[in-house]
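# sequence? don't have it. structure:
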């Protein structure tokens, strides 16, 4: 009987370990950087999210990834561009497929791969669903007071369905103790639509099961100022959405953690420089995407949105407890967090490189 009991515990250990991984949903403005655009990189959207996504997938055994929304952007030039979910699954999915056998063998715990969201067979097998945002076609911005029908916003609907998901016992999968972490890497339009819908329908408990972690939607130190900390790119992109989310977070309706610019001025600025160092990542297909997504002068990589998942993991200098859940970002606190990430930036890069180099 004792042996049977011990065997039962051993069988349950992987389930317990899986349950402790943070659940993640990513909303990114990322799109195919070969599509020509008018920004300084010659692309439609800043390709920094490409490097951040490659880094995330290299680290993805640390998370339960419930969905990735791409092309959540207001670039009108995207209206006639190809399906960006298909692009993302092809671009990242093939690289992940090449790297995964070695990553799984040497490190373990990785998802099976990426698939377009309507591929039910692959989702059943544990592939990460990738959604294309409706914003890619509409380029619309948030309107406070508008009654949103989520059937018009499939990727927002998918997020709502995920946070509303129940186990077979009837209990919700997510709770305030185990929330769904929504990493915001660009405009806040989709998160604002979700919150607006929940508030209109009186679904306040749904909002308690969700936690937003945003990159650079507020900073008094970089781009913004003490007088106008919200005058930064990811907030200006949809100012009404940004203001709406911050206001309701300040009222305690849900948790909103603002990273500020600590990814750019901590992780990116504090990292190794030099092409020779980053060439070592190229033994991995994902590592190659990481270093070529958005290279920076002097031989570095701009993956600044990665701050959102490194604070969630909490092992490299800055944790969620170092941020406030009300959407605010005091300049003295941002300065400390920036310094802590800068001190740990080399270790962050070394961990990514270690993982890339297990690929044969």
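That came in fine, so what should we check first? Since we're looking at a predicted model, the values are computed, not measured.

# switch to C-alpha atoms for all contacts and neighbour counts from now on
Noted.

# Make sure residue 277 is indeed in a strand.
No. Applying DSSP: H, G, I helix; E, B strand; the rest coil, one finds residue 277 to be helix, outside a strand.

# Just the strands from the stretch 251-360 of the chain, written as ranges.
255-258, 295-296, 300-301 (DSSP state E, counting those that start in this stretch).

# The stretch 101-250 of the chain now?
Secondary structure of the stretch 101-250 of the chain (DSSP E, counting those that start in this stretch): strands located at 114-116, 128-132, 180-184, 210-214.

# looking at the ones you listed, which is closest to residue 34?
strand 128-132 (17.3 Å; C-alpha to C-alpha).

# How far off centre is that closest one?
When distances are taken as C-alpha atoms, centre = their mean, to the nearest Å, strand 128-132 is centred 13 Å away from the chain's centroid.

# before we move on, what about stretch 148-167?
Worked out by C-alpha atoms, centre = their mean, stretch 148-167 lies 18 Å from the chain centre.

# What are the buried residues along the one helix or strand residue 86 maps to?
Assigned by DSSP states H and E, residue 86 falls within helix 84-106. Residues of helix 84-106 classed as buried by neighbour count (16 or more other C-alpha atoms under 10 Å): 84-89, 92-96, 99-104.

# cool, stretch 6-19 as well?
For stretch 6-19, using 16+ other C-alpha under 10 Å, no residue counts as buried.

# quick one on the thing from earlier: export the strands of the stretch 101-250 of the chain to a markdown table and tack on mean neighbour count and distance to residue 292?
Converted to a markdown table, these look like this (neighbours: other C-alpha atoms under 10 Å; distance: least, C-alpha to C-alpha, whole Å):
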| stretch | mean neighbour count | distance to residue 292 |
| --- | --- | --- |
| strand 114-116 | 23 | 20 |
| strand 128-132 | 24 | 22 |
| strand 180-184 | 25 | 22 |
| strand 210-214 | 24 | 24 |
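
# Dump those strands into JSON lines; add distance to residue 43 as well.
Supplementary listing: the strands of the stretch 101-250 of the chain in JSON lines, determined by distance: least, C-alpha to C-alpha, whole Å:
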{"stretch": "strand 114-116", "distance to residue 43": "23"}
{"stretch": "strand 128-132", "distance to residue 43": "18"}
{"stretch": "strand 180-184", "distance to residue 43": "20"}
{"stretch": "strand 210-214", "distance to residue 43": "23"}
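
# and of these, who's closest to residue 326?
Between the strands of the stretch 101-250 of the chain, strand 210-214 lies closest to residue 326; by C-alpha to C-alpha that is 10.1 Å.

# the inter-axis angle of that closest one versus strand 180-184?
Here strand 210-214 points in a direction 20 degrees away from that of strand 180-184 (axes from the mean of the first three to the mean of the last three C-alpha atoms, to 10 degrees).

# who does strand 210-214 touch, helix- and strand-wise?
strand 180-184, strand 255-258 (3 or more C-alpha pairs under 8 Å, 6 or more residues apart in numbering; DSSP states H and E).

# Presented hereafter is structure B, for comparison with structure A:
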């Protein structure tokens, strides 16, 4: 009897081990809102483009790391530039620019890097691209019928089981996230909010652009100050999880990056690598500062989500510490991207 009992226990343990072995490690679920657009569209910014092309390099880097994430949506041209009222379909541009490059190289990425890359990744044009609408603090967004790219994220989150978490990476204006939070709170869908974690690039910094008195005086917050204020207030009240990266992408990853044309020429062996290297090449390196949002999510290059409070705060000491960590890891981070750019070319 005793022997049969221990055989039974051993069989249960073996079955448990088998189940664990067959359960893949969950990848972080990601949704991206980016102001990225075709940089050949002329505009009034410092580079003569309608939107800063740093997101182009950040997006190419993200696609080179796509095996690490469960990508549910990428919304492009979430911006307030008036030029976009008449600009071409930017989802179609993103599909031609990034979608085709990714699909052409995904087989190489999978074969060289052990699999895990989805067959395709698609892009959607933002609902505020043509209207340049900003968040209205006095408005209750009970209906999302006129905000399809906001509704799309709401529906994705609503379908996820309790306990799931969607990481919403904010690379520009936070208008669409603010509309979504307003909708959830005004319609009693706090269950959906619990499944969302916002990770924002540079909507606050007392060190860079902003000041200790006005840390919100930075480009991505000025884009829609009302939306930014609304999200920060709700984060402070612990109604949402909002991780503020500050400028650690720019002054950590980018400032610590290798310098020189020759180094970045090596990326151009593949289409995705070329997009990374040429998206925004300035001061002898690539500006992909928004990539801080997905590197902190991965947590493999010095800064993790544990280093960033969930209440939207970003003290000078915290930002300085995270900058230093990214500077120290920047060489390794770029070497990993270069390895993947070469893999995309089958090398």
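Good, I have the coordinates. No experiment lies behind these values; they were computed from the predicted model shown.

# Any idea what the TM-score comes out to?
Once superposed, the chains reach a TM-score of 0.93 (TM-score structural alignment, normalised by the length of the second structure), with 335 aligned residues with a C-alpha RMSD of 1.9 Å.

# re earlier: quickly compare the strands of the stretch 251-360 of the first structure and say which is most buried.
Of all those, strand 255-258 carries the top mean neighbour count, a mean of 26, counting by mean count of other C-alpha atoms under 10 Å.

# What residues in the second structure pair up with that strand?
Aligned by TM-score structural alignment, strand 255-258 of the first structure corresponds to residues 241-244 of the second structure.

# Map residue 268 of the first structure onto the second structure.
Residue 268 of the first structure maps onto residue 254 in the second structure, by TM-score structural alignment.

# which residues touch whatever residue of the second structure lines up with residue 278 of the first structure?
Matched by TM-score structural alignment, residue 278 of the first structure corresponds to residue 264 in the second structure. Neighbouring residues of residue 264 of the second structure by C-alpha atoms under 8 Å, 6 or more residues apart in numbering: 277, 285-286.

# ditto for residue 25 of the first structure
65-69, 159, 180-183.

# Check the residues you listed and tell me the two furthest apart.
Greatest spacing in the contacts of residue 25 of the first structure, by C-alpha to C-alpha: 69 and 180 (14.5 Å).

# Map residue 226 of the first structure onto the second structure.
Aligned by TM-score structural alignment, residue 226 of the first structure pairs with residue 212 of the second structure.

# thinking again about what came up before, of all the strands of the stretch 251-360 of the first structure, which one is nearest residue 286 of the first structure?
If you check each of the strands of the stretch 251-360 of the first structure against residue 286 of the first structure by C-alpha to C-alpha, strand 300-301 wins as the nearest, at 13.5 Å.

# whereabouts in the second structure does that closest one align?
Counting by TM-score structural alignment, strand 300-301 of the first structure sits on residues 285-286 of the second structure.

# Residues contacting the matching stretch, please?
57, 254, 257-261, 264, 276-280.

# Now with 10 Å, please.
Applying C-alpha atoms under 10 Å, 6 or more residues apart in numbering, the contact partners of stretch 285-286 of the second structure are 54, 57-58, 253-261, 263-264, 276-280, 334.

# Restricted to helices, list those residues.
Among those, the ones falling in helices (DSSP state H) are 54, 57-58, 261, 263-264, 276-279, 334.

# Restrict the residues you listed to the buried ones and give me that as a ChimeraX selection.
Applied in ChimeraX, the following selects the buried portion of these according to 16+ other C-alpha under 10 Å:
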select :54,57,58,264,276,277,278,279,334
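
# Columns distance to residue 118 of the second structure on top of the ones in helices among the contacts of stretch 285-286 of the second structure, output as JSON lines?
Listed next are those as JSON lines, based on distance: C-alpha to C-alpha, whole Å:
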{"residue": "54", "distance to residue 118 of the second structure": "24"}
{"residue": "57", "distance to residue 118 of the second structure": "20"}
{"residue": "58", "distance to residue 118 of the second structure": "18"}
{"residue": "261", "distance to residue 118 of the second structure": "31"}
{"residue": "263", "distance to residue 118 of the second structure": "29"}
{"residue": "264", "distance to residue 118 of the second structure": "26"}
{"residue": "276", "distance to residue 118 of the second structure": "19"}
{"residue": "277", "distance to residue 118 of the second structure": "23"}
{"residue": "278", "distance to residue 118 of the second structure": "24"}
{"residue": "279", "distance to residue 118 of the second structure": "23"}
{"residue": "334", "distance to residue 118 of the second structure": "23"}
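
# for the ones in helices among the contacts of stretch 285-286 of the second structure, which one is nearest residue 28 of the second structure?
residue 58 (17.7 Å).

# contacting residues for the closest one?
34, 36, 64, 171, 275-277, 279-280, 286-294.

# what stretch of the first structure does the top strand by length along the second structure fall on?
Longest strand in the second structure, counting residues (DSSP state E): strand 70-76. Against the first structure, the aligned range for strand 70-76 of the second structure is residues 64-70 (TM-score structural alignment).

# buried stuff in that stretch?
Using 16+ other C-alpha under 10 Å as the test for burial, stretch 64-70 of the first structure gives 64-70.

# repeat for stretch 105-113 of the first structure
For stretch 105-113 of the first structure, by 16+ other C-alpha under 10 Å, it's 109-113.

# Kindly report the same for stretch 77-93 of the second structure.
77-81, 83-84, 89-91, 93.

# same deal with stretch 175-182 of the second structure?
For stretch 175-182 of the second structure, by 16+ other C-alpha under 10 Å, it's 175-182.

# Now distance to residue 43 of the second structure too, for those, in a markdown table please.
Output for these, formatted as a markdown table (distance: C-alpha to C-alpha, whole Å):
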| residue | distance to residue 43 of the second structure |
| --- | --- |
| 175 | 21 |
| 176 | 23 |
| 177 | 25 |
| 178 | 26 |
| 179 | 27 |
| 180 | 29 |
| 181 | 31 |
| 182 | 31 |
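
# from those residues, which single one is nearest residue 232 of the second structure?
Proximity of these to residue 232 of the second structure (C-alpha to C-alpha) peaks at residue 178, which lies at 9.8 Å.

# Quick check, the closest one in contact with residue 231.
Yes. Using C-alpha atoms under 10 Å, residue 178 of the second structure makes contact with residue 231 at a distance of 6.1 Å.

# What lines up with residue 102 of the second structure in the first structure?
Under the alignment defined by TM-score structural alignment, residue 102 of the second structure corresponds to residue 96 in the first structure.

# Please tell me how far the nearest residue to residue 121 of the second structure once chain neighbours are set aside sits from residue 267 of the second structure.
Ranked by C-alpha to C-alpha, 6 or more residues apart in numbering and with sequence neighbours excluded, the top spatial neighbour of residue 121 of the second structure is residue 99, at 6.3 Å. Per C-alpha to C-alpha, to the nearest Å, residue 99 of the second structure is found 18 Å from residue 267 of the second structure.

# quick one, what contacts the spatially most central residue of the second structure?
Centroid-nearest residue in the second structure, with C-alpha atoms, centre = their mean: residue 169, separated by 3.4 Å. Residues in contact with residue 169 of the second structure (C-alpha under 10 Å, 6+ apart) are 30-34, 74, 177, 197-201, 243, 290-294, 297.
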